[in-house]
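Chemist: all I have is the shape, not the residue letters:
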């Protein structure tokens, strides 16, 4: 593996860095501290970033997007997430979902759904999988009829009537289009009984429940989706009935790489703040970086970040060069990187001392944001179980 980046990759990296430094950093803390999660959605930043291509960077070029590969996406995400992981996830989630639409949908569906998304700078996508009683069950899975998602799509003439609830869904409170997993056969487990649908959010019977009030990553909207006799035309079924799990397996690697890149960026942002603070904060008549206890913490943080970056880049490279891909790499790298982010951000809080736990300081937000990463794209425990089955 050789990582020699192109001028285009460096330019995109610089574009993301400049936009997040000049536009996002000055306002991110204020958005984060708003009491109502509905008020935490930074629409002006989303639109400005979209005009620079950040909302559609990972959307295939043939549909008007940037067509960035996973390594390029990882480089850009690191720069974005070091400033604010919530805005970064808002952009990158749309890369992931739009790429899945492009990979899994037929030509007619792609022509219907992708151009409106690309053309509207405030058009966001969601991917509805998790339910109140089906979180890890959807990832492991427990392949029996009684386990897994219960949201059900029942045939009705030429369409499907959908009833059920999804929870913790990214961007569900603000999205215009949803990629939905729903049961279509209750007599079998989810490997054969789960199907994928494209559901416009203005479909009658589709509404929001709670807008979730998260401890971290507050600029990244999560909400409940409620389906009450929502009629979806048959032409919105993706592939055939019962194919959702197979479809997920075909596109899942990109999600883990996206998430671990955010963990890397979050850790790097916390480290940079801690390093600057340690160089300027004087105790015992010298900068605290000259005290061995602090210096060792910073060295450990730098070490972990470098290891994580190597893992992210290897995973991104492997996704396009190993046939067949080794999915274990992305699974255990996701675990390492998210746990690493929690360790590094905690050390940043400790280096800041009393100011580390104050909201007027920069450190505590990184710790809260890092904690959220542990619960995304399958828990770390579920990912380790999957790896163990492949040993």
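Modeler: Thanks, I have the structure now. Every value quoted in this text rests on a predicted model; they were computed, and no experiment measured them. Numbering: from 1, shown residues only.
Chemist: CA only for contacts and neighbour counts going forward, please
Modeler: OK.
Chemist: now residue 58: how far from residue 100?
Modeler: Per Cα to Cα, to the nearest Å, residue 58 is found 10 Å from residue 100.
Chemist: so between those two, which is more surrounded?
Modeler: A count of neighbours by other Cα atoms under 10 Å puts residue 58 above the other of residue 58 and residue 100, at 25 against 20.
Chemist: SS state for the residue lying closest to the more buried one once chain neighbours are set aside?
Modeler: With sequence-adjacent residues excluded and distances taken as Cα to Cα, 6 or more residues apart in numbering, residue 58 is closest to residue 95, at 4.3 Å. Three-state assignment for residue 95 (DSSP: H, G, I helix; E, B strand; the rest coil): helix.
Chemist: so residue 95 is in contact with residue 53, correct?
Modeler: No. Counting by Cα atoms under 8 Å, residue 95 stays clear of residue 53, with 10.8 Å between them.
Chemist: what residues are up against residue 133?
Modeler: Contact analysis of residue 133 by Cα atoms under 8 Å, 6 or more residues apart in numbering lists 148, 149.
Chemist: swap in 10 Å and give it another go.
Modeler: Residues near residue 133 by Cα atoms under 10 Å, 6 or more residues apart in numbering: 147, 148, 149, 150, 165, 166, 167.
Chemist: ok so, going back, now do the contacts for the residue nearest to residue 58.
Modeler: Neighbouring residues of residue 95 by Cα under 10 Å, 6+ apart: 54-60, 65-68, 73, 89, 125, 254-255, 258.
Chemist: next up, a second structure to put side by side with the first:
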């Protein structure tokens, strides 16, 4: 699955489809049976992590020279899509591993890459991403977390909010202000923080609407001392690295949204073919067929946009910022609509935990919010258009 920047945008390769079949088999037989329990009990999907790690799908994006599969951007999206089709919380295992480690891949030294990508590729560690703060969400440059030099070390103080898989991951990319008097946006640096570092602790898990199997916590830094060689890239380049990271990883959130929507559509189709009213299956009613047609049409449009954005991510095209934002924004909006319609198609049955569509609707909502709200995505696209 080594990267091929020239793959046909409108037809996935044979390798991609073989990959899809393999990950779908794992998802349906080893992940789906636990999805409801993971959601109900708000627990990390350990079964999914074990199954994905055994098959080398937990971090498929890691290059081969660091022990990874070396999957291209589209292959990584297919993995996330297929896992999210049955369990969105589990889909965040490969998605957040890519998010957390992408700054290292884009800007890290060879020493940092070998030190942190290799254990992740082996399944020995996960990687999370610490950018947002309580008062610095969309306005990332307003962050308050500080890192100051002390001899050869860096000492971090502050907090990060809404951190996916916090407490589970061993490694964290953390953005912090290193020059408080410097120019806004050019005074931030990126660091790798390890779970065991002294002065690094976690807040209580957030009580969330969806993706309940993926823990979300605050990160707290209280004179957290880390070695000087943990900086990613050059001092002051952190925000630039963070935004480049999001250009690539927003595509994976689009893939997660597509997977959630596909799972909801599949389940709704199965239900309406079995549910009978007025002497026949409700799937025979035109009103139902029109709903399904709109759901499938919009879902397929979202999938194609995500796949094109993945191709651009693989090539690092100049217009990736627009397409990454567009793929994430459009797919997330489609996922919210498709899952809501799936609940509607099931009627009262869609509103209870006996059927997975209510979980899928709750899970879909976050795709419109994290890695930049869909309002921010529209801002990114608009700026690209008029630049």
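Modeler: Here it is on my side, so go on. What you are looking at is a predicted structure, and each value in this text was computed from that prediction instead of being measured.
Chemist: now do the same for residue 248 of structure 2: its match in structure 1.
Modeler: By TM-score structural alignment, residue 248 of structure 2 lines up with residue 254 in structure 1.
Chemist: check which element follows the one helix or strand that match maps to along the chain.
Modeler: Per DSSP states H and E: residue 254 of structure 1 is located in helix 253-280. Next helix or strand after helix 253-280 of structure 1 toward the C-terminus (DSSP H and E): strand 282-283.
Chemist: where in structure 2 does that next one align, residue-wise?
Modeler: Strand 282-283 of structure 1 corresponds to residues 276-277 in structure 2, going by TM-score structural alignment.
Chemist: before we move on, back to that, from the contacts of residue 95 of structure 1, which land in strands?
Modeler: Among these, the members found in strands (DSSP state E) are residue 125.
Chemist: sort out for me which of the contacts of residue 95 of structure 1 are in helices.
Modeler: The members of the contacts of residue 95 of structure 1 that map onto helices under DSSP state H are 73, 89, 254, 255, 258.
Chemist: and residue 94 of structure 2, that one's in a helix?
Modeler: Yes. Assessed with three-state DSSP, residue 94 of structure 2 lies in a helix.
Chemist: residues contacting it?
Modeler: Taking Cα under 10 Å, 6+ apart as the test, what residue 94 of structure 2 contacts is 49, 52-53, 57-61, 76-77, 79-80, 83, 126-127, 252.
Chemist: leaving out chain neighbours, which residue sits closest to residue 231 of structure 1?
Modeler: What sits nearest to residue 231 of structure 1 in space, not counting adjacent residues and going by Cα to Cα, 6+ apart, is residue 161, at 4.5 Å.
Chemist: coming back round to it: I figured the match of residue 248 of structure 2 hits residue 99, correct?
Modeler: Yes. Judged on Cα atoms under 10 Å, residue 254 of structure 1 makes contact with residue 99 at a distance of 9.4 Å.
Chemist: ranges for the strands of structure 1?
Modeler: 125-128, 152-156, 159-170, 177-183, 194-200, 206-211, 222-233, 237-238, 282-283, 286-287.
Chemist: the first one vs structure 2, average distance?
Modeler: After superposition onto structure 2, the average distance of strand 125-128 of structure 1 to its aligned residues comes to 0.8 Å, using mean Cα distance after the TM-score superposition for structure 1.
Chemist: over to the fourth one?
Modeler: Average distance between strand 177-183 of structure 1 and its aligned residues in structure 2, after superposition and using mean Cα distance after the TM-score superposition for structure 1, equals 0.6 Å.
Chemist: okay, stretch 125-133 of structure 2 sits on what stretch of structure 1?
Modeler: Mapped onto structure 1 using TM-score structural alignment, stretch 125-133 of structure 2 covers residues 123-131.
Chemist: now that stretch, how far from the centre of its chain.
Modeler: Chain-centre distance of stretch 123-131 of structure 1: 11 Å, with Cα atoms, centre = their mean, to the nearest Å.
Chemist: next one: stretch 163-173 of structure 2
Modeler: How far stretch 163-173 of structure 2 lies from its chain's middle: 13 Å, per Cα atoms, centre = their mean.
Chemist: in structure 1, which residues correspond to it?
Modeler: Stretch 163-173 of structure 2 lines up with residues 169-179 of structure 1 when matched by TM-score structural alignment.
Chemist: ok, the contacts of residue 95 of structure 1 in structure 2: which stay?
Modeler: Counting by both residues aligned by TM-score structural alignment, their matches' Cα atoms under 10 Å, those that remain in contact in structure 2 are 55, 56, 57, 58, 59, 73, 89, 125, 254, 255, 258.
Chemist: max-length helix in structure 1?
Modeler: When structure 1 is scanned for its longest helix (criterion: DSSP H), the result is helix 292-321.
Chemist: ok, average deviation of that helix from structure 2?
Modeler: For helix 292-321 of structure 1, the mean deviation from structure 2 after alignment is 1.3 Å (mean Cα distance after the TM-score superposition for structure 1).
Chemist: who does that helix touch, helix- and strand-wise?
Modeler: helix 70-81, helix 253-280, helix 327-351 (3 or more Cα pairs under 10 Å, 6 or more residues apart in numbering; DSSP states H and E).
Chemist: tell me the most buried of those helices?
Modeler: Across those, the average number of neighbours (mean count of other Cα atoms under 10 Å) peaks for helix 70-81, which reaches a mean of 26.
Chemist: got the contact list for residue 265 of structure 2?
Modeler: Counting by Cα under 10 Å, 6+ apart, residue 265 of structure 2 makes contact with 85, 259, 271, 292, 295-296, 299, 335, 338-339, 341-343, 345, 357.
Chemist: give me that answer again for 7 Å
Modeler: Shown in contact with residue 265 of structure 2 (Cα atoms under 7 Å, 6 or more residues apart in numbering): 338, 342.
Chemist: and what of residue 244 of structure 1?
Modeler: Counted by Cα under 7 Å, 6+ apart, residue 244 of structure 1 has contacts 181, 194, 195, 196.
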